[in-house]
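Student: Sequence first, predicted model second:
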Amino acid sequence: MLKLTKVHHIAIICSDYERSKQFYTETLGFSVSAETYREARNSWKLDLSLNGHYIIELFSFPSPPPRVSSPEARGLRHLAFEVNDVEEAAAALRQKGVTTEPVRTDEFTGKKFTFFTDPDGLPLELYEK
């Protein structure tokens, strides 16, 4: 049997490296673990951590093709982040100019959640702990 232990990281390709770097660090609060320019690929790779845990690799590539990215499209539906208080976290995002959907309650768990997007339209979710 395959014995997976955890999700190691999530890789995201962005269209505007500086804009996405600012969003994930200043808006969402990720810390930069490493930042590498890969000259052969004309590409940046940014390793991002949250509370000391390596989570996201943010890549830039010249002219990446667009991808369908709505929550109901085939493929990755969304990336969810756990927060203690969804209402408070959503308000903090709105203060930084990020549009969030109305807060809803999960009918199965009774937990609050909301969706928003990153600068490239990647669907992201806040889910209450």
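Tutor: Everything's here; your move.
Student: C-alpha only now, for contacts and for neighbours.
Tutor: OK.
Student: Now do the top helix by length along the chain: everything it contacts.
Tutor: Using DSSP state H to define each element, the chain has its longest helix at helix 86-95. With CA atoms under 8 Å, 6 or more residues apart in numbering as the test, helix 86-95 has contacts from 27, 83, 99-100, 103, 112-114, 126-128.
Student: Write the ChimeraX selection for whichever of these are buried.
Tutor: Filtering the contacts of helix 86-95 down to the buried ones (16 or more other CA atoms under 10 Å) takes a single ChimeraX command:
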select :27,83,100,112,113,114,126,127,128
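Student: hang on, the earlier thing: would you mark the buried spots in the longest helix of the chain?
Tutor: So helix 86-95, judged by 16+ other CA under 10 Å, has buried residues 86-87, 89-90.
Student: got another, please set it beside the one above:
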Amino acid sequence: MLTLNKVHHIAIICSDYERSKRFYTEVLGFAVVQETFRAARQSWKLDLSLGGTYIIELFSFPDPPERLSRPEAQGLRHLAFEVNDVEVAVKALLDKQVVTEPIRVDELTGKRFTFFADPDGLPLELYER
């Protein structure tokens, strides 16, 4: 039987490396673990952590193709981040000019949540603890 321990990381390919790097570090507060330029691929790789846990690999590639990225599209639906208070988190995003959808309540759990997007339109969610 296959035994999985945990999700190791989430890989994201961005269209504008510097813009996405600023978004994930300055807006969302991820810490840079390591940044590497891979000359053979003309590609940056940025390892990011949150609360000391390695979570995201952010990649740049020359001319990556666009991908449909709406929440109901087939494939990865969204990436969700837990927050203590969704209203406080929304205000912090709005202070950095990041627009969110209206706050909703999960009909199954009673928890509040909202969606917003990264610079390439990747759907991100804030989900209240």
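Tutor: Ah, there it is. In this text the structure is predicted, and so the values were computed from the model without any measurement.
Student: Throw the buried residues of helix 86-95 of the first structure into a markdown table and include distance to residue 51 of the first structure, thanks.
Tutor: Output for the buried residues of helix 86-95 of the first structure, formatted as a markdown table (distance: CA to CA, whole Å):
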| residue | distance to residue 51 of the first structure |
| --- | --- |
| 86 | 18 |
| 87 | 21 |
| 89 | 16 |
| 90 | 19 |
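Student: Closest to residue 118 of the first structure out of those?
Tutor: Nearest to residue 118 of the first structure out of the buried residues of helix 86-95 of the first structure is residue 90 (CA to CA; 13.7 Å).
Student: And the closest one, how far from residue 97 of the first structure?
Tutor: 11 Å (CA to CA, to the nearest Å).
Student: about what we covered before: in strands, which of the contacts of helix 86-95 of the first structure appear?
Tutor: Mapping the contacts of helix 86-95 of the first structure onto strands (DSSP state E) picks out 83, 112-114, 126-128.
Student: Relative to residue 1 of the first structure, which of those is nearest.
Tutor: Nearest member of those to residue 1 of the first structure, counting by CA to CA, is residue 127, at 31.0 Å.
Student: tell me the contacts of that closest one?
Tutor: Contacts of residue 127 of the first structure (CA under 8 Å, 6+ apart): 80-83, 86, 111-114.
Student: correct me, but residue 112 of the first structure touches residue 105?
Tutor: Yes: contact criterion CA atoms under 8 Å: residue 112 of the first structure and residue 105 qualify, at 4.3 Å.
Student: got the ones in strands among the contacts of helix 86-95 of the first structure as CSV, with distance to residue 21 of the first structure columns?
Tutor: Output for these, formatted as CSV (distance: CA to CA, whole Å):
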residue, distance to residue 21 of the first structure
83, 21
112, 27
113, 24
114, 22
126, 19
127, 22
128, 25
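Student: secondary structure element for residue 47 of the first structure?
Tutor: Assigned by DSSP states H and E, residue 47 of the first structure belongs to strand 43-50.
Student: Contacts made by that strand with the rest, please.
Tutor: With CA under 8 Å, 6+ apart as the criterion, strand 43-50 of the first structure contacts 17, 21, 29-38, 54-62.
Student: so where do the helices sit in the second structure?
Tutor: 17-22, 86-95.
Student: could these go into TSV alongside distance to residue 42 of the second structure?
Tutor: As requested, these are exported to TSV (distance: least, CA to CA, whole Å):
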stretch	distance to residue 42 of the second structure
helix 17-22	12
helix 86-95	32
